[in-house]
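[1] All I have is the shape, not the residue letters:
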């Protein structure tokens, strides 16, 4: 049973024009819940579509930092050599998301971002999307139905994922894992398997 979430939204016109530019421009951070949905939908193993992005090459994302023996990373979706997300497909002139029904929450919300402020979820237009995303100021005013329906799950997923990564970092700090990429992928796949069994 979900609990009501208080949220504030900007009044802005937006309609997605399916240009795919956001799928090329950004690395897509994911949580374990995103990974589970994608794995179930595609039949792929997490290591087939996950990558680690070096923290030193990124801005300070509001995502948990994964510690390995050679540095700190964020968990993201893989990209192709042309820079597109591996789940994008060209259909005519449109770049379509092949996992649209289960895409990560960060993708569902773009060009909006959110944060928690004293128990209230606040949405705003992502500043880097202004002047870049061609869907902003097109069509009618955004109604935030998708965001409202999924924000409770998204907030819980972020909290849980932070705990998942904290457990990994603790194992690494205590020397119980060597901190290799292979070990981390095994760890995240184990987390996904356990969570999937508990939440069929």
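    Received the coordinates, thanks. Because the structure is predicted, anything quoted here is derived from the model rather than measured.

[2] Could you use CA atoms for every contact and neighbour count after this?
    Will do.

[3] Count the residues that sit near residue 44.
    Neighbour count for residue 44, taken as other Cα atoms under 10 Å: 12.

[4] which SSE is it in?
    Secondary structure from DSSP states H and E places residue 44 outside every helix and strand.

[5] Excluding sequence neighbours, find me the nearest residue to it.
    What sits nearest to residue 44 in space, not counting adjacent residues and going by Cα to Cα, 6 or more residues apart in numbering, is residue 38, at 7.8 Å.

[6] Just the helices from the chain, written as ranges.
    Shown for the chain, the helices assigned by DSSP state H span residues 21-25, 32-42, 46-49, 105-109, 145-173, 181-198.

[7] Next up, a structure to set beside the first:
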């Protein structure tokens, strides 16, 4: 990729280390689309209505997953340091750290990398791979 406007045109390194830092800690919203609600509810063997009442909030505006006290995602299991709905987790989770807000500037990437030890490590994602991931980021998710 030859676009000098894109600071990550040479690609970025990332490897998920499974530390769970992106799932716990400070409060934030994990947005859930209607399609994701259906998939997660089915995974949990719940109706969408029960799923919404038990696991979602409008604290941040649009529907998002609830948090435990302290900011952990409701589906984060500290004992195993794992997501209990990992195979069906929301796209916001599966696309981290390739979010438009994190990729906006090198400074925002570097700021996020202070919290995520897998950023700047491991697999080199090419600019084409990053662009593909950005296209997968749901337009319905408010700016992060």
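    Everything's here; your move. Here the structure is a predicted model, which means the values were calculated and not measured.

[8] TM-score of the superposed pair?
    After superposition, the two chains reach a TM-score (TM-score structural alignment, normalised by the length of structure 2) of 0.68; 124 aligned residues with a Cα RMSD of 3.3 Å.

[9] ok, now which ones touch the counterpart of the residue nearest to residue 44 of structure 1 in structure 2?
    Taking TM-score structural alignment, residue 38 of structure 1 has residue 40 as its aligned residue in structure 2. Going by Cα atoms under 8 Å, 6 or more residues apart in numbering, residue 40 of structure 2 touches 85, 88, 89.

[10] And those residues, which of them are buried?
    Among the contacts of residue 40 of structure 2, those classed as buried by 16 or more other Cα atoms under 10 Å are 88, 89.

[11] hmm, which of the contacts of residue 40 of structure 2 are common to structure 1?
    Here is what carries over to structure 1 from the contacts of residue 40 of structure 2, by both residues aligned by TM-score structural alignment, their matches' Cα atoms under 8 Å: 85, 88, 89.

[12] And the last one, what's its match in structure 1?
    So the one you mean is residue 89 of structure 2. Aligned partner of residue 89 of structure 2 by TM-score structural alignment: residue 103.

[13] Confirm for me that its match is in contact with residue 34.
    Yes: Residue 103 of structure 1 is within contact range of residue 34, at 7.1 Å (criterion: Cα atoms under 8 Å).

[14] tell me the contacts of the one residue sitting closest to the centre of structure 1?
    When Cα atoms, centre = their mean is applied to structure 1, the residue found nearest the centroid is residue 30 (3.2 Å). The contact partners of residue 30 of structure 1, by Cα under 8 Å, 6+ apart, come to 75, 76, 77, 104, 105, 106.

[15] That's all I had, so thanks and see you.
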